[in-house]
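> Could you look at this predicted model? Sequence included:
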Amino acid sequence: MESWRRHPLVFWIIGLPPTFWLVVFFLVPLTLMWIMSVSTKVGINDLDLNWTLDNYSRALGWLYLEILLKSFWMAGATTLLCFAIGFPVAFAISFAPQRWKGLLLLLIILPFWTNLLIRTYALIAVLRTRGYVNFSLEWLWEKANGFLMFVGLGEYQLLGQRFEPLELLYNNQAVLFGMTYVFLPFMILPLYAALERMDKSYIEASLDLGAGQWRTFFSVIIPLSKAGIISGIIITFIPALGAFLQPDLLGGPDSQLIANVIERQFKSANDWPFGSALSFILMYMTFGALALRAVLAKNSSAMEAA
């Protein structure tokens, strides 16, 4: 700290560019959006700054509140699925031989090298009626029928019916699958970082003292990796809450989330004040969730210290 005070010019040279970027490309647009949220649309491109709360009142109506609650539910379900899948993966990578860790981590971050839109369209190719999943299931169906014929059980040929493709696209399940696929690396990487830093001798000591594997997992591994779990939940839940590409491409008419509503207000409806109000309500709720997490973490730390 003293070195910075003795050389303030270096501090300003290093600090000014990111500060300028933050102010010009984040704080100023955010301020303009907040001003629009308390304005009224009076023409196609005209706004009246009358400091009204009508946009917020409309946004808190049951129609949009229901969509907002559904968005929280979908983001929470995505986060839970990412944790259930990502924790075993991160745990396996952290205990893998050193020569394999780099390759395994590369496979985790490899999807980031491909555009999100391309990855989402690839999911459509996998899940559509004549996609890879239904093609594989139809192949298994035919092989099963052929096997039953071969062993003389032709009368049990799966009710003698033809394979009916599963409707895997344009529903909430497809959206949840797509969001889990997209945000899974966001959960794995912080979990791996926490598990990699963990002292493995605690696990050995727990097992040597007679604790079973499940007892060791819940009493040793989970508490020691709590920081990574919290970080993974935050950086998975927040972008999942604002996801709009997966519901738009993979979902049906009843799969739209709050981000899709906001996007339509800015583009199709051209109602920027209402879209800004919806955006800020989403932001307020996100900040509220982060504040609640900070309070709970502080209380947990205080209880551990006591």
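Arrived safely.
> Every contact and neighbour count from this point should use C-alpha atoms.
Fine.
> roughly how far out does the helix or strand containing residue 187 sit from the chain middle?
When secondary structure is defined by DSSP states H and E, residue 187 falls within helix 172-197. Between the mean C-alpha location of helix 172-197 and the chain-wide mean there is a distance of 7 Å, by Cα atoms, centre = their mean, to the nearest Å.
> how about the nearest residue to residue 129 once chain neighbours are set aside, secondary structure?
Taking Cα to Cα, 6 or more residues apart in numbering as the measure, residue 129 lies nearest to residue 165, with 5.8 Å between them; neighbours along the chain are not counted. Local secondary structure at residue 165 is given as coil here, using DSSP: H, G, I helix; E, B strand; the rest coil.
> repeat for the one 4 residues further on
Using three-state DSSP, the structure places residue 169 in coil.
> for it, what are its contacts?
Contact partners of residue 169, counting by Cα atoms under 8 Å, 6 or more residues apart in numbering, are 124, 127, 128, 129, 250, 251.
> Counting neighbours, which of those residues comes out on top?
With neighbours defined as other Cα atoms under 10 Å, the most crowded of the contacts of residue 169 is residue 250; it has 26 neighbours.
> quick one: contacts for the residue nearest to residue 129?
For residue 165, the set of contacting residues under the criterion of Cα under 8 Å, 6+ apart consists of 129, 130, 134, 138.
> Please look at the last one and residue 163 and confirm they touch.
To tie it back to what came earlier, the one meant is residue 138. Yes. Proximity of residue 138 to residue 163 meets the contact threshold set by Cα atoms under 8 Å, at 6.0 Å.
> Okay, one more to line up with it:
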Amino acid sequence: MARRPPRWLVATGLLTPTGLWLGLFLVAPLALVVQFSFATRDTGIARAVLPWTVDAYRTALDPAFLPIFGRTLAYAAATTLLCLVLGFPLAWFTARHAGRFRTAVLAAVLVPFWSSYLARIYAWKALLDGDGLVNRVLEQVGLGRDGGFLLTHGAVVLGLTYGFLPFMVLPLYVACERFDHRQVEASYDLGHGRVSTFARIVLPGVAPGVLAGSLLVLVPAAGDFVTPKLLGGVDQTTFGSVIDDQFRGGNNWPLGSAMAVLLLVLVVVVLVLRGKRGEDVL
């Protein structure tokens, strides 16, 4: 019989391509961003190694940026919550009642991904404008708004929710499909109502999908800068928009890199906290 290679050798061979890919396209660019964050605007990117300074971090942590930082977190949290509220009923219905139409429903959720994200946000910009369809329809019932609904917090949250809703629906659908629906019937037979059954049986049963979907929405929503730029204004600026301004118009790569690192640290902290909370739930 041929001698089998050691398990560690097989594992190394299987993981090496992925490790090289992640190292080249994830770790290396991230290391460059961290390096740039310790440079100064005067030294330039080519000489960003020495001397190192924390001036960019001092500027990024200036209290003037705190409202923008808080607004970014508020947008991300509101988007995650709204995606959960809208996505859970759809995922539950699809998993339990759609039957042979499940594929069609999931395809309808994924259809927007077949077009450019930028084109879809521009479409929302046209809809929410003062002369857009949304404002004209609402004017018929006395709910219209002068200038439309652009440049508002609601427009930004709406655009983010529209863009990231499928990231919530798909994990929830998988969790709902794997959930044993007989537990709901048993709960009813034992005298529990709908609210009690949902809180004690359904929600813990689909908690992995809720956690996965929340993370998939929260992380990109916190770093998105396209939607706030197109649907918002000065009062709707997010941390991602400020980072984009530093790398393009502001020509201040160290400050932009420092802000990117701080946002990354914040996301990692949120992931760790949510992960521990998810372990407690599971």
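Everything's here; your move. None of the values given here were measured: they were computed from a predicted structure.
> among the contacts of residue 165 of the first structure, which are in helices?
134, 138 (DSSP state H).
> Give me the aligned partner of residue 34 of the first structure over in the second structure.
Residue 34 of the first structure maps onto residue 34 in the second structure when the alignment is built from TM-score structural alignment.
> Its match: which element?
Element membership for residue 34 of the second structure (DSSP H and E) is helix 28-37.
> So which elements touch that helix?
The contact analysis (3 or more Cα pairs under 8 Å, 6 or more residues apart in numbering; DSSP states H and E) places helix 28-37 of the second structure against helix 253-281.
> More neighbours: residue 138 and residue 163 of the first structure, which one.
Looking at residue 138 of the first structure and residue 163 with other Cα under 10 Å, you find the greater number of neighbours at residue 138, namely 18 against 15.
> show me the contacts for that one.
Residues near residue 138 of the first structure by Cα under 8 Å, 6+ apart: 163, 165.
> Skip the chain neighbours and tell me the closest residue to the residue minimising distance to the centre of the first structure.
Residue closest to the average C-alpha location in the first structure (Cα atoms, centre = their mean): residue 240, at 3.3 Å. Closest residue in space to residue 240 of the first structure, ignoring its immediate chain neighbours: residue 75 at 5.0 Å, by Cα to Cα, 6+ apart.
> Just the angle for the helix or strand harbouring the one you found relative to helix 172-197, thanks.
Residue 75 of the first structure is located in helix 62-94, with elements delineated by DSSP H and E. Between the axis of helix 62-94 of the first structure and that of helix 172-197 there is an angle of 40 degrees, by axes from the mean of the first three to the mean of the last three Cα atoms, to 10 degrees.
> Mean distance between the very next helix or strand once past helix 62-94 of the first structure and the second structure after superposition?
Read in the C-terminal direction, the helix or strand following helix 62-94 of the first structure is helix 98-109, with elements assigned using DSSP H and E. Relative to the matching residues in the second structure, helix 98-109 of the first structure has an average distance of 0.7 Å after the fit, by mean Cα distance after the TM-score superposition for the first structure.
> Where in the second structure does helix 98-109 of the first structure fall?
Counting by TM-score structural alignment, helix 98-109 of the first structure pairs with residues 99-110 of the second structure.
> what comes up buried for that stretch?
Within stretch 99-110 of the second structure, the residues that qualify as buried by neighbour count (16 or more other Cα atoms under 10 Å) are 102, 105, 106, 109, 110.
> From residue 237 of the second structure, how far off is the third one?
Between residue 106 of the second structure and residue 237 of the second structure the distance, using Cα to Cα, to the nearest Å, works out to 33 Å.
> Give me the residues contacting stretch 264-272 of the second structure.
Identification of contacts with stretch 264-272 of the second structure by Cα under 8 Å, 6+ apart yields 215, 219.
> Where does that stretch end up in the first structure?
Stretch 264-272 of the second structure corresponds to residues 283-291 in the first structure, going by TM-score structural alignment.
> Tell me which residues of the matching stretch come out buried.
By neighbour count on 16+ other Cα under 10 Å, the buried set for stretch 283-291 of the first structure is residue 286.
> Check the mean deviation of that stretch from the second structure.
On the superposed models, the aligned residues of the second structure are on average 0.9 Å from stretch 283-291 of the first structure, with distances taken as mean Cα distance after the TM-score superposition for the first structure.
> and if you look at stretch 185-194 of the first structure?
For stretch 185-194 of the first structure, the mean distance to aligned residues of the second structure following superposition is 0.8 Å (mean Cα distance after the TM-score superposition for the first structure).
> sorry, back to before: for the helix holding residue 75 of the first structure, give me the average deviation versus the second structure.
So helix 62-94 of the first structure averages 0.9 Å relative to the second structure (mean Cα distance after the TM-score superposition for the first structure).
> so what does that helix touch, helix or strand wise?
Applying 3+ Cα pairs under 8 Å, 6+ apart, one finds that helix 62-94 of the first structure makes contact with helix 98-109, helix 172-197, helix 226-241, helix 258-266.
> Any chance of a markdown table for those, columns distance to residue 300 of the first structure?
Formatted as a markdown table, those follow (distance: least, Cα to Cα, whole Å):
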| stretch | distance to residue 300 of the first structure |
| --- | --- |
| helix 98-109 | 32 |
| helix 172-197 | 18 |
| helix 226-241 | 11 |
| helix 258-266 | 32 |
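> Quickly compare those helices and say which is most buried.
With neighbours taken as mean count of other Cα atoms under 10 Å, those reach their highest mean count in helix 172-197, at a mean of 22.
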